[in-house]
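Enquirer: Sequence first, then the predicted structure:
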Amino acid sequence: MAIIKPQNAKGTRDFGPIESSRRNHIFEAVKKRFQSHGFMPLETPAVENLNVLTGKYGEEGDKLLFRVLNSGDFLKKVKPEDLQEKNLSAVSSKMCERGLRYDLTIPFARYVCANLNDLALPFKRYQIQPVWRADRPQKGRYREFYQCDGDIIGTESLLSEVSLVEVYHDVFKDLKIDGVEIVINNRKILQGIASVLGVSDKLTDMTIAIDKLDKIGAEKVGEELLNRGFYEDQVSRLSTLLTLEGSSDEKLAKIKDFLGEDEIGKLGLEELEFVLSNVRELGIENLVFDPTLARGLDYYTGCIFEVKLVDGSMGSIGGGGRYDDLTSMFGQKEKLSGVGISFGAERIYDVMLDRGLFEDISASVDYMIINMDENDQKQYLQIARKFRTEGHSIEIYPTSAKMKKQMTYANKRGVKNVIFYGEAEKEKGVLQVKHMESGEQTEVSR
């Protein structure tokens, strides 16, 4: 039998006990803030039908879907000529009917449509589960990663956007991550810009290109737009907006001048100003307007968000936006407007690790009972039971091995205190408790 190297699949990673405890710390902070705003938990399957997933994430997103081969003879529906001609699109559609979820928003929309009669609208849910993208792995970007999502569906009220910005702000404050900037734009503003430029029919091309601004720079974005059929004067006018500087209010003033009387653009500005002003009333100052934020996903229709670190040490650690017609993709005739945000748990983890924000979080156990004599195991169990009823974590070393072996295990396990209960302790009716870090020993009444 060949020896297999125990290696992770590319773009994935393990999380041991300490790492899992740290991640749970992040998840609990997110849950706490969502729950404080009345959100309820939801879980959906890892595998979705491909007709649910495809066409929802744009041209670039569809390329990153992980497809799952049909069970059994997955080639039985494939025509030989398609194989010979390497018609990948035709072959793939016949071989794969399911795929791993790309995000949590589309499965959420599917769930809402399937259960609409049982839901009280607006429906507010949070969801913490893994997603998969066939992306090129790099720092802060993985092929399997957790998303922590919150969505409000069934209302057009912009108070929902305000509430979600508040969740963002409070979670990062709870996690003690400083230098966080919540960036906001509105897709209607981008629609207005496209209209003024005379490229309304190329809105998707424009947003896909703009979305790459941080990665490839303004010059390369301009080249991509030219390749997508834009004229040089259109690219030049758009470039002036991509390089705006100043405060949110100063940028807004310049965008207003550019949009003029464009109706859809003006509506986007009104929505954005409502959110900005109400968030400021809450004392939240790190929400900033950036007209270059595009969020290149086709389903966004209103306010869009992205969370960044001011120092640029990590890519986006959160994002989201409003989608007014997402449920119509599943045959829902009634228009259900929704808005949602997502936390990039993996990147948040890396940021906290780099900044030393996990120092007080471990997978340690409060106590361990040294197994002095296997004949005393019943008493060890009774002692452990008492400690657990008092709210402590405690374990018993499983065998009466040599003391050195038991103490070595306690050190590796991160045990805070060890308990000795031998003959001397039994006679006195006490427990001998040793604090592992200081070495101090104290007697405690049995």
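Expert: All right, it came through fine.
Enquirer: can we go C-alpha only for contacts and neighbour counts from here?
Expert: Will do.
Enquirer: now the strands: where do they sit in the stretch 1-150 of the chain?
Expert: 40-41, 47-49, 67-69, 96-100, 123-132, 144-153 (DSSP state E, counting those that start in this stretch).
Enquirer: Can you check what angle separates the last one from strand 123-132?
Expert: Right, the one you point to is strand 144-153. Counting by axes from the mean of the first three to the mean of the last three Cα atoms, to 10 degrees, strand 144-153 lies at 160 degrees to strand 123-132.
Enquirer: So which other helices or strands are in contact with strand 144-153?
Expert: When contacts are defined as 3 or more Cα pairs under 8 Å, 6 or more residues apart in numbering; DSSP states H and E, strand 144-153 sits against helix 17-36, strand 123-132, strand 338-344, helix 345-354.
Enquirer: so how far is the second one off the chain centroid?
Expert: The reference is to strand 123-132. In terms of Cα atoms, centre = their mean, to the nearest Å, the centre of strand 123-132 is found 9 Å from the chain centre.
Enquirer: Which elements pack onto that strand?
Expert: helix 17-36, strand 40-41, strand 144-153.
Enquirer: Output those in CSV; the columns should cover distance to Glu263.
Expert: Converted to CSV, the helices and strands packed on strand 123-132 look like this (distance: least, Cα to Cα, whole Å):
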stretch, distance to Glu263
helix 17-36, 35
strand 40-41, 37
strand 144-153, 25
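Enquirer: adding another structure so you can compare the two:
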Amino acid sequence: MSKSKPSLPRGTRDFGPEVSAKRSYILDKIKRNFIKYGFSQLETPAMENLSTLTGKYGDEGDQLLFKILNSGDFLNKTSTDDYNEGSKHLTAKISEKGLRYDLTVPFARFVVMNQNDIAFPFKRFQIQPVWRADRPQKGRYREFYQCDADIVGSKGIWNEAELTLLFGDVFGDLGLEDYIIKINHREILFLLAAYVGLQEKAIPFCAEIDKLDKIGAETVIQNIIELGGSSTKINEVMELLTITDRNKLIEKVKSIDPENDGVKEIIYYFETLDQFKERNIKVELDLSLARGLSYYTGLIYEVKPTSVKMGSICGGGRYDNLTGVFGLTGISGIGISFGLDRIYDVMEELGLFPEKITQPLDVLLVHFSEENLKHGQRLVMNLREAGVRADLYPVSDKIKKQFNYADKIQTPYTLIIGDDEMESKAYMLKNMLSGEQKPMALDEIIQHFKG
């Protein structure tokens, strides 16, 4: 019987040691800042009941859920009639669970199930994989990580400002300076829709505004006129979108309706951020930003790199009634998500990863005999206990083979153990790049790597 060649399911990936180290570097920076800002870590199961997942992402989202067949004889309780009813009916008979599609719906389910044990406002972060039965293509995978931070049970605008500062701290720690945080507010978008006479068609109006950088102003204007908007007012709105001075832009919007909740919140948001000017947080009010309007109810974020051609690397916003679908109403929240894969691509292109993180070892101990190997076993543990990333070649092979192995794993140093070294307790430390070598005592070796 011929053996099949191993392969991966489409839309999934292996990550080798170098890529994994770089991904962990990003995740560690994100997690450290989540914790610094007072977020508690939450983990939910990879699978949820389909009753939890379905109906939360729209018809298209439901189609992209990975369903899990029931255990055992999953066809036992089905009949020919069930087959004839079609796949949707049959699925309900043979599958009760599915892989999570995102982290938000499981979070909402968790909040409802644990509402009596949670102190509101509740700040949680979650870094876990999600699965979508999407068509795999460049930048779109069936399995990928989400890095979410949410605050539920509070409507204070400090939450919006705090998450903006969190963006700044994470990117600062990653050394990523070339980015812009774009923000907008759903209530301002709806105000503009009403201003052009499309109060009843606010969502289609916003969808057209969101296409501005893709199809250009003339096409957007024409499309909005076709929706029934006033051509004069539309041109005024388009002029608004060209204003880059934040204060001038806010004043223009405020003149339309100074009592608009979105205008008030944006003003307070920027007043709060202005206390932290020394942090140089790069925030821009962009009235064409209209992401997730069926979901978000207040301020919305989108973060884009400025020196690399790439879509958004982070996003988020304010949402009301997160838990309403599970029967707990009136719980407002705000959340942001870091796009791990896109941040990785940006940092790789800009060369922002430190060399050290892809280097698993500081030094490899090599030896000439079985007795030298035994001596090295104690020595390698002494180095590790001192915080040196050290490894010992595990068998007594020819020294040339050990050096070839050191080259292959790209360790920067080897520590050579022979009979003379055992007797003198001065071991030959060799720089594998330059070839220079020098005898050093254990404490000197530790100092060399820790210094």
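Expert: Alright, I've got the coordinates. What you see is a predicted model, and the numbers here were worked out from it, not measured in a lab.
Enquirer: about what we covered before: among the helices and strands packed on strand 123-132 of the first structure, single out whichever gets nearest to Gly58 of the first structure.
Expert: Each of these has some distance to Gly58 of the first structure by Cα to Cα; the shortest is strand 144-153, at 19.5 Å.
Enquirer: one step back: let me know which of the strands of the stretch 1-150 of the first structure is tucked in deepest.
Expert: The highest mean neighbour count among these, using mean count of other Cα atoms under 10 Å, belongs to strand 144-153: a mean of 23.
Enquirer: and the angle for whichever helix or strand comes after that strand with helix 17-36?
Expert: For strand 144-153 of the first structure, the succeeding helix or strand toward the C-terminus, using DSSP states H and E, is helix 159-174. Interaxial angle of helix 159-174 of the first structure relative to helix 17-36 (the same axes, to 10 degrees): 140 degrees.
Enquirer: now helix 159-174 of the first structure, how far from the chain's geometric center?
Expert: Worked out by Cα atoms, centre = their mean, helix 159-174 of the first structure lies 15 Å from the chain centre.
Enquirer: Stretch 399-417 of the second structure too?
Expert: 37 Å.
Enquirer: what's it aligned against in the first structure?
Expert: Taking TM-score structural alignment as the measure, the first structure aligns residues 403-421 with stretch 399-417 of the second structure.
Enquirer: which parts of that stretch are buried?
Expert: Using 16 or more other Cα atoms under 10 Å as the burial criterion, the residues of stretch 403-421 of the first structure that qualify are 406-407, 410, 414-421.
Enquirer: Specify which member of those is nearest to Tyr380 of the first structure.
Expert: Among these, and counting by Cα to Cα, the member closest to Tyr380 of the first structure is Tyr421, at 8.1 Å.
Enquirer: is it true that the closest one touches Asp373?
Expert: No: between Tyr421 of the first structure and Asp373 there is no contact under Cα atoms under 8 Å: 9.2 Å.
Enquirer: in which helix or strand would I find Ile183 of the second structure?
Expert: When elements are assigned from DSSP H and E, Ile183 of the second structure belongs to strand 179-185.
Enquirer: I should have written Tyr405 of the second structure there, sorry.
Expert: helix 399-408.
Enquirer: For whichever helix or strand comes after that helix, name the packing helices and strands.
Expert: Next helix or strand after helix 399-408 of the second structure toward the C-terminus (DSSP H and E): strand 413-417. For strand 413-417 of the second structure, the elements it packs on are strand 363-367, helix 370-385, strand 426-431, judged by 3+ Cα pairs under 8 Å, 6+ apart.
Enquirer: Turn these into CSV, columns for mean neighbour count and distance to Val237 of the second structure.
Expert: Below are those laid out as CSV (neighbours: other Cα atoms under 10 Å; distance: least, Cα to Cα, whole Å):
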stretch, mean neighbour count, distance to Val237 of the second structure
strand 363-367, 26, 63
helix 370-385, 16, 64
strand 426-431, 20, 65
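Enquirer: how about the helices in the stretch 151-300 of the second structure?
Expert: Remark: helices assigned in the stretch 151-300 of the second structure by DSSP state H, counting those that start in this stretch are 158-174, 186-195, 202-209, 212-215, 217-227, 231-240, 246-256, 261-273.
Enquirer: Ile394 of the first structure against Ser364, yeah?
Expert: No: using Cα under 8 Å, Ile394 of the first structure is not in contact with Ser364, being 9.9 Å away.
Enquirer: circling back: what would the strands of the stretch 1-150 of the first structure look like in JSON lines with distance to Glu390 of the first structure?
Expert: Below are the strands of the stretch 1-150 of the first structure laid out as JSON lines (distance: least, Cα to Cα, whole Å):
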{"stretch": "strand 40-41", "distance to Glu390 of the first structure": "30"}
{"stretch": "strand 47-49", "distance to Glu390 of the first structure": "42"}
{"stretch": "strand 67-69", "distance to Glu390 of the first structure": "48"}
{"stretch": "strand 96-100", "distance to Glu390 of the first structure": "43"}
{"stretch": "strand 123-132", "distance to Glu390 of the first structure": "31"}
{"stretch": "strand 144-153", "distance to Glu390 of the first structure": "33"}
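Enquirer: Which among those is found nearest to Gly222 of the first structure?
Expert: Nearest of the strands of the stretch 1-150 of the first structure to Gly222 of the first structure, taken as Cα to Cα: strand 123-132 at 30.5 Å.
Enquirer: Just say which of the helices and strands packed on strand 144-153 of the first structure is most tucked in.
Expert: Greatest burial across those, using mean count of other Cα under 10 Å, falls to strand 338-344, with a mean of 25.
Enquirer: residues making contact with it?
Expert: Contacts to strand 338-344 of the first structure, defined as Cα atoms under 8 Å, 6 or more residues apart in numbering, come from residues 105, 146-156, 160-161, 164, 305, 316-324.
Enquirer: what's that strand aligned against in the second structure?
Expert: With TM-score structural alignment as the criterion, strand 338-344 of the first structure aligns to 333-339.
Enquirer: Endpoint to endpoint, stretch 254-265 of the second structure covers what distance?
Expert: From its first residue to its last, stretch 254-265 of the second structure covers 11 Å (Cα to Cα, to the nearest Å).
Enquirer: and what of stretch 240-251 of the second structure?
Expert: Start and end residues of stretch 240-251 of the second structure are separated by 11 Å (Cα to Cα).
Enquirer: which of the residues in that stretch are buried?
Expert: By 16+ other Cα under 10 Å, the buried positions in stretch 240-251 of the second structure come out as 240-241, 243, 249-250.
Enquirer: Would you mind listing the two of the residues you listed that lie farthest apart?
Expert: It's Leu241 and Ile250 that sit farthest apart of those, by Cα to Cα, at 11.3 Å.
Enquirer: Just tell me which of the helices of the stretch 151-300 of the second structure ends up closest to Ala92 of the second structure.
Expert: Using Cα to Cα, the nearest of the helices of the stretch 151-300 of the second structure to Ala92 of the second structure is helix 202-209, at 33.1 Å.
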